[in-house]
Structures are given as structure tokens and as C-alpha cells.
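Enquirer: Following is a predicted model, sequence given first.
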Amino acid sequence: MTDEQTGLFELPQRYVDLQAEAHRLAASCEDVADRADEADRFDPDVRERLAASGLCEVVVAAEYGGRFEAVDSLAVTVVREQLAAVSDHLDSMFAMQGIGSFAVSVAGSDAVRKQWLPQVAALEAIAAIGLTEPGVGSDLRAITTTVEEHDGELVVNGHKSFITNAPDASFFAVLAKEDDGYSLVFVPADAPGVTVTTPHQILAPHVLGDVVLEDVRVPVDHRLGEPGQGFRLMLSTLATFRVSVAGASVGLAEAALHEAVAHATTREQFGMPLAKLGGVPASLATCWVEIEAARAITYRAAAAAARDPLAGLHLSSIAKVHATEACGRVVDRCVQVMGRFGLVRGGKMERIYREARPMRIYEGSTEVILDSLAKKLVKDLAQ
């Protein structure tokens, strides 16, 4: 095989370097990961270390203090793979800076971008996006939050629920109905009429909250893009960041496998290591196979998204489904290999098990994504 052919299956050096940089940051947070991953507010040590690393620059364009000319899906994905292997809290803190600010990057007014995006890159401002509501999850066209333009201002009313980063957010990109369409509105967290509550928590604790907006007034230039462009901007965000969930899933699955292998090679039963006993070798090998397959489709999809996010959205969706579902199987299998030691309350394996489950739901549940993929498949083959 020629060097050129080999290169097709390897990350370019800049991503390898970025991977190593993210690995060093993750390793530096290992001592606080157990505590941070139980937190419902930003862990100060994790925030300080992430800010000092400069890695949040990856999710902002260079023009506004970012690392690359434009946000690069593959760069975000390889970083998340490393961070998620150590701390879900760290991974979420990094990823949400991009997910919450992307619509600002591509459609915000010059004034909003210049004021806020450099702060996002430096982790001085915390980004969040407000989509779901108490009665609305995947069917976002059913939202009841509204925005109206009055006397040179936008007036926002509504209730957003299960919003990541809400208790610590500096701003929200809020999806709202506007006339017959939907718009995204930039809302500073300290704007009068914004109230954040914390009525929910999930099995893998998260910085999570509800956001109530009562006659919140912001300047007209806080509308992101033109009126009615909300869903297009939201789709662009998904197209850029959805595949990174697959990267985080690969990292988490690999962390589980490392725990299982360490246990199986040191624990002896019936006079031999578990790694040589019964079905354990096959279980470990199957985990490895699933992880490498997931990594392959994830990197391919992320590279496609880096070139053209919307054109590669189907690949990002495929990678998200495949990697998150594989992660669930791998983690479950690793718990089985470890037996009662995989069930210990407060152990790393328990934390990994809880963190793996939400990945199949957020940023598009498996069922919703498969439904969209099926429609695209039928449409494409019918042409």
C-alpha cells in the first residue's frame, strides 16, 4: 500500500496534534472527574483547566478569537472523543460552547458576534441553546415560545425546558415562533424577564435547567439571521455538531473497555485470568470490533461535515446512531465482564454506564434519526 493510500485511513497531522492536546487536558482533569460528573453547576477546577487549555477556541471561527478559519466538525469530534473518555462534565462544557454559539457565529449581527464570541472562545461567557419545552421534545414545530417585534425591540415569551448550561449560561439562542415561521433570538441570561429554575436532573448529572421568558426585550439586532430562519440555523448547528456526539460515544466506549480489560487481566477465577475464561475473551474482542467500526464511520462523517455540513448530514446522523448504540452495547458488555465489580456504586464503571445512556437520546434520539434517514433513503432511491 502506498503512502498516499495509507493516508486515506489516517487523520491528518493537525488533528493528531489536536487529539494529543485534548488527551493532555483530559488527563489533567482525571483527579476531579468523579466530583465534576456529579455536579449540577460548572465545576470550577474543570472550567479553569479547560479555559487555560485554549481548546474552546476550536468551536469559534478565527475571526472572533477561534483556532481555525471556520468551525471544523472533525476537530470538534476528535477533541470530544478524548474528553468524554475521562469526564462527561468536561466534554459537555467544551461541546456546548460550540452548540450554543454556532448560530451566533453564522448569523449574528456584527455587534453581537464581536462582543460575545471572543468570550465564548476564552470560556469567559457560557453558551446555551433553548429549543425544547415542557411539552415539546423532538417535534420542535410544536413550540409555544413566541417572539414579536415592537418599537425596535424583540419581545420573547415562553418556557424552555431541559436546557443544558442553563444555570450558568451567559446567553441563550432561543427558538421561537415568529408570525408563520420560526426564528432564533439571542437572549442574554441577565436580561429582565429571564428566570432560570432547576426542576429536573438526569441519571448522569448535568448542568441543566428550565428557562422562563416573560416579556423579555432585546434589540432587533439580537435576532439571529432573518425572520423565519430559525430552523435552517438549527439544522446547520446539528449538521456541524451532531457527529461529535458519535466521537464522544467512541471515547466513552473505549474508556469502558479499558476498565474491563484491566479487570479481566488481573482478576483470577478457576485458576486463570478472566481474560482467558469462557466467553470473556470474545466479549472483549467484540467490544474492540464495535469501537473501531464506530470510530471509522465517525471520522468519515466528521470529515464530510467539515467539508460541507449540510451535504453530509445523513452521514453525521448515521454515525450518531451507530456510535451511540454501539457505546451502549459495549458499556453493558463491559459491566457484565466485570461482574459485581462493575456494579459498585460510586465506581468508574457505574459512572460510565450512566453517562452512556443519554447519548442515544440527546441531539436527536435514535428513533427520530432513523425515521429521517429512512425518508431520505426512500427519496434518493426513488429518483
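Expert: Perfect, thanks for sending it. Remember, it's a predicted structure, so these values are computed and weren't measured experimentally.
Enquirer: C-alpha only now, for contacts and for neighbours.
Expert: OK.
Enquirer: List the buried residues in the longest helix seen in the chain.
Expert: Looking across the chain with DSSP state H, the single longest helix is helix 230-266. Within helix 230-266, the residues that qualify as buried are 230-231, 233-257, 259-261, 263-264, counting by 16 or more other CA atoms under 10 Å.
Enquirer: OK, contacts around the closest residue to residue 364 other than its chain neighbours?
Expert: Nearest residue to residue 364, sequence neighbours excluded (CA to CA, 6 or more residues apart in numbering): residue 138, at 7.3 Å. Going by CA atoms under 8 Å, 6 or more residues apart in numbering, residue 138 touches 132, 364, 368.
Enquirer: my read is residue 138 is in a strand, agree?
Expert: No. Read with DSSP: H, G, I helix; E, B strand; the rest coil, residue 138 is coil and lies in no strand.
Enquirer: ok, it to residue 99 distance?
Expert: 17 Å (CA to CA, to the nearest Å).
Enquirer: host element of residue 174?
Expert: Element membership for residue 174 (DSSP states H and E) is strand 171-178.
Enquirer: Show residues contacting that strand.
Expert: In contact with strand 171-178 (CA under 8 Å, 6+ apart) are residues 100-101, 103-104, 125-131, 143-148, 156, 182-190, 227-228, 230.
Enquirer: neighbours of residue 50, just the number please.
Expert: Counted with other CA atoms under 10 Å, the neighbours of residue 50 add up to 23.
Enquirer: list the contacts for it?
Expert: Contacts for residue 50 (CA under 8 Å, 6+ apart) come out as 25, 56, 90, 94, 123.
Enquirer: For the host helix or strand of the first one, buried residues please.
Expert: Taking DSSP H and E as the definition, residue 25 sits inside helix 13-28. Applying a neighbour-count criterion of 16+ other CA under 10 Å, one finds 15, 18-19, 21-23, 25-26 buried in helix 13-28.
Enquirer: Below is an additional structure, to be compared with the one above:
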Amino acid sequence: MPEFSLDPAHVDWCASLRALAADRLRPLAEKGEPGRVNRPLIAALGELGLLERLFSSGALELCLLRESLASACTEAETALALQGLGAHPVASAGTPAQRARWLPEVVAGRAVAAFALSEPDAGSDAAALALDAAPDGAGSGAGGGWRLTGEKRWISNAPEADFYTVFARTTPGAGARGVTAFLVPADRPGLTGSPLDMLSPHAIGALAFDGVPVGPEDVLGEPDRGFKVAMDTLNLFRPSVGAFAVGMAQAALDAALAHTAGRPAFGGVLADLQAVAHQVAEMATRTEAARLLVYAAAAAYDSGAPDVPRRSAMAKLLATETAQYVVDAAVQLHGARALQRGHLLEHLYREVRAPRIYEGATEVQRSIIAKELYRQHGAAARQTPPHATPTPALDDEEARA
């Protein structure tokens, strides 16, 4: 597929997704309780085959799926994305037994997944996480299991998920290289949770681990290599967070076009005012630029390009910042009516803020981009003639943090 355009099949698929979201999913979303997991909505995503697409599609189709749903029903998009975020480590790094137990339930919309990485003192600096995985009893950690003690916070779908992908420190003082990923069912002894009252309309909570037992059969990937599991997941989902943002930006742009084209003002309509028309043109241009960068990042992921971390970070950075700008501008063009509870833009205004923080804040994305650029510069310098001064390469995992 050309990197900067969609073929007719993709265009038709996106249109059908938008119609499906508006007709079938939005009514279920509207019946949901804010701050709670909407299980009927997740079940519908499974029945419609959309959750299965999380694990059978490439990054580009994942972006198209998230963008299309977001433009018509942000709640459906978020429910789908959180299933993917929580279950992708199982699909990519799980054992055959783990995949057989959980993935069919996730795909069917019967099991709710969650990605438990953030902690009270370890959000953007994921390598600093402190949830302790101490060797269980006399056995070694690798052979006899571990006990998880500590807290996770700001975890989407907590405390209502059926299982959690949990990242814990198995080797103190080892930074990114001492983290292990575990699959932890919600009914494991010692695991409790509580909801957090957040701006976001979906469930977010805290998890407390009081000596929660986990064994070798619960490890995702390899012991002490869980940071790679986390980064592989985020590298896939960061461009699609950008796609979610683009979908919201497009919805706000469409609302602004409709409103300014029909709203009487000064003997004409708002669109007749050059200031308004230029504002809408700027909104459209930024939205399209973000969309193209998201598609390019997804295409790079699907092709196995070496610069995926940089491209993913750029896509999330530009798209989420653009969505914030476009939604805010649309609110301004609508005036007070956009601030009324129940208005589309009031909803988008609340939704659009969080993506600039989760899965790596804007500032973290800039750090990733800079590190990757200097890594490439260092690699190029090492290939220069002897009289040139090379730039030291960054640590491989640090540059992807």
C-alpha cells in the first residue's frame, strides 16, 4: 500500500466502521456508567469481530480501526484499545498455555484485560518502577516463584479487569534490565484494587499487591526482560494512540465545519469571516499532517523498519498535541454551546487531554525522539574517517525507554 494514501478497500472499510460505531456501539456507550468498565460494549466489540482484529491486523489497520471508531464513538475506541494494550503482551510474549487460556476470552469480549505499568513514583520513567518481586521462600525466583508487593496506579480498567499484565522488579538496582512481566489473574490472593475519580470517562484505578504469588508459569517472555515486553507493546500502540487523537480531531473539525457554515453572523454566516475560515483551514491542515505521520509510523512498524521507536514517538507527539489544538479551536468557534454537558465538543474536550500523558507523555516522546536522533548521529560518526570525533552511542534500552 502507498505510504501516504489509502486504497479504496481501506476507505470503504473505514466508512463502514464509522457507521457501525454510530449505529451499534454508540447506543451501548451511552448506557454505560462513567468511570466503570462497560462490559456490554466490550461484548459487542467481540461479537462484531473487532477485538479479533487487534491480533490479526498490522499496525496500519490498527490505526485505521482506532481512528474510525474514535471519530464516531470514543468510548468504543477506548474499550477496544485497552483490550489490545492489556492483552498484546500475552499474544506476543505469552506461553501457549497463557494464550490458550486468555486470548479467546479477550477476543470474544468476555474477559477484560489491563496493562499495569505505572506506579505512584514511576510513570514516565518506567525503568524506575519499584513493585517488588521477591523470591518466594527457599526457592529461587526463576525456579520457585515470586511474591509481588507494592502498588500500581492510574491503571485503565482497574480494578474491574479479569487479568493484568504486571511489570515488577525482579533484580534490584538493574534499571530496565531487572524488570519482569507477569500475567496476574484478578482473583490471585493478595491482589486488591480501588477506583480513582479521574477526568477520563473510562475506568481507572489503583492496585495493591500484598505478597501476591506468581510463578514461572505466569512470566510473559523471560525473567528480567519484561521491559522489552513493555516497550514492544508501546511501540505498536503509540502510533495508534495518535490515530485515536486524529479521530477526535476529525470529529471536532467536522463539527466546526458544520457549525460555521450554518451559523448566522454579521449578515452572513461565520464561514464568511476570513478569521474563521483561516482557523478552520489551519485545523484541517494540522489534522491531515498528523494523520499522515501516524500512517507513516504504522507502515514503518509493519515493514520492520529500524527506526520504529522514533517514528512511533513522533506520531504520538504530533497527533495528540494536534488533537488538543483542534478540539480547543472547535470549542472556541462554537462558543458557550460547546461547553454544555452532552455536547460533542464538551465530551471531546474532556477526552482529548489524557492521551498527551498516557503511554508516554509529550515530554517523554520528545526525549525518545532526541535520543534516537543522537543514536543515529553516533552510529554515523563511528563510520567517519579516523580524524573525525565520534559521538558515543546511547544504551540500547535506555534510548527506547
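Expert: Alright, I've got the coordinates. What you see is a predicted model, and the numbers here were worked out from it, not measured in a lab.
Enquirer: that older thread, could you dump the buried residues of helix 13-28 of the first structure to JSON lines with distance to residue 113 of the first structure?
Expert: Formatted as JSON lines, the buried residues of helix 13-28 of the first structure follow (distance: CA to CA, whole Å):
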{"residue": "15", "distance to residue 113 of the first structure": "27"}
{"residue": "18", "distance to residue 113 of the first structure": "25"}
{"residue": "19", "distance to residue 113 of the first structure": "28"}
{"residue": "21", "distance to residue 113 of the first structure": "27"}
{"residue": "22", "distance to residue 113 of the first structure": "26"}
{"residue": "23", "distance to residue 113 of the first structure": "30"}
{"residue": "25", "distance to residue 113 of the first structure": "27"}
{"residue": "26", "distance to residue 113 of the first structure": "29"}
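Enquirer: counterpart of stretch 321-334 of the first structure in the second structure, which residues?
Expert: Aligning stretch 321-334 of the first structure against the second structure (TM-score structural alignment) gives residues 317-330.
Enquirer: how far out from the middle of the chain is that stretch?
Expert: 16 Å (CA atoms, centre = their mean, to the nearest Å).
Enquirer: Residue 193 of the first structure against residue 213, yeah?
Expert: Yes. Using CA atoms under 8 Å, residue 193 of the first structure is in contact with residue 213, at 5.6 Å.
Enquirer: Show me which of those two is the more surrounded one.
Expert: More crowded of residue 193 of the first structure and residue 213, by other CA under 10 Å: residue 213, with 23 against 15.
Enquirer: Report the separation between the counterpart of that one in the second structure and residue 190 of the second structure.
Expert: Aligned counterpart of residue 213 of the first structure in the second structure: residue 209 (TM-score structural alignment). Per CA to CA, residue 209 of the second structure is found 6 Å from residue 190 of the second structure.
Enquirer: now swap in residue 229 of the second structure and tell me
Expert: 24 Å.
Enquirer: ok, now residue 20 of the second structure?
Expert: Distance from residue 20 of the second structure to residue 190 of the second structure, by CA to CA: 41 Å.
Enquirer: Skipping its backbone neighbours, what lies nearest the equivalent of residue 64 of the second structure over in the first structure in space?
Expert: Per TM-score structural alignment, the equivalent position to residue 64 of the second structure in the first structure is residue 78. Leaving aside its chain neighbours, residue 78 of the first structure sits nearest to residue 19 (5.8 Å; criterion: CA to CA, 6+ apart).
Enquirer: who are the neighbours in contact with the alignment partner in the second structure of the one you found?
Expert: Matched to the second structure by TM-score structural alignment, residue 19 of the first structure sits across from residue 14. Under the criterion of CA under 8 Å, 6+ apart, the neighbours of residue 14 of the second structure are 64-65, 68.
Enquirer: my guess is residue 72 of the first structure meets residue 306, correct?
Expert: Yes. In this structure, residue 72 of the first structure is within contact of residue 306 by CA under 8 Å, at 5.1 Å.
Enquirer: Show me the strands in the stretch 51-200 of the first structure, by range?
Expert: 127-130, 146-150, 153-164, 171-178, 181-188, 194-197 (DSSP state E, counting those that start in this stretch).
Enquirer: corresponding residues in the second structure for the longest one?
Expert: It refers to strand 153-164 of the first structure. Under TM-score structural alignment, strand 153-164 of the first structure corresponds to residues 145-156 of the second structure.
Enquirer: got the contact list for the matching stretch?
Expert: Here stretch 145-156 of the second structure makes contact (CA under 8 Å, 6+ apart) with 82, 114-120, 130-136, 139, 168, 196, 202-216.
Enquirer: what does stretch 368-379 of the first structure contact?
Expert: Identification of contacts with stretch 368-379 of the first structure by CA under 8 Å, 6+ apart yields 138, 314, 317-318, 321.
Enquirer: Show me just the buried residues among these.
Expert: Neighbour counting by 16+ other CA under 10 Å classes 314, 317-318, 321 among those as buried.
Enquirer: Now, the residues you listed that are in helices?
Expert: Applying DSSP H to these, the entries found in helices are 314, 317-318, 321.
Enquirer: any chance of these in JSON lines, with distance to residue 377 of the first structure too?
Expert: Below are those laid out as JSON lines (distance: CA to CA, whole Å):
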{"residue": "314", "distance to residue 377 of the first structure": "10"}
{"residue": "317", "distance to residue 377 of the first structure": "13"}
{"residue": "318", "distance to residue 377 of the first structure": "12"}
{"residue": "321", "distance to residue 377 of the first structure": "15"}
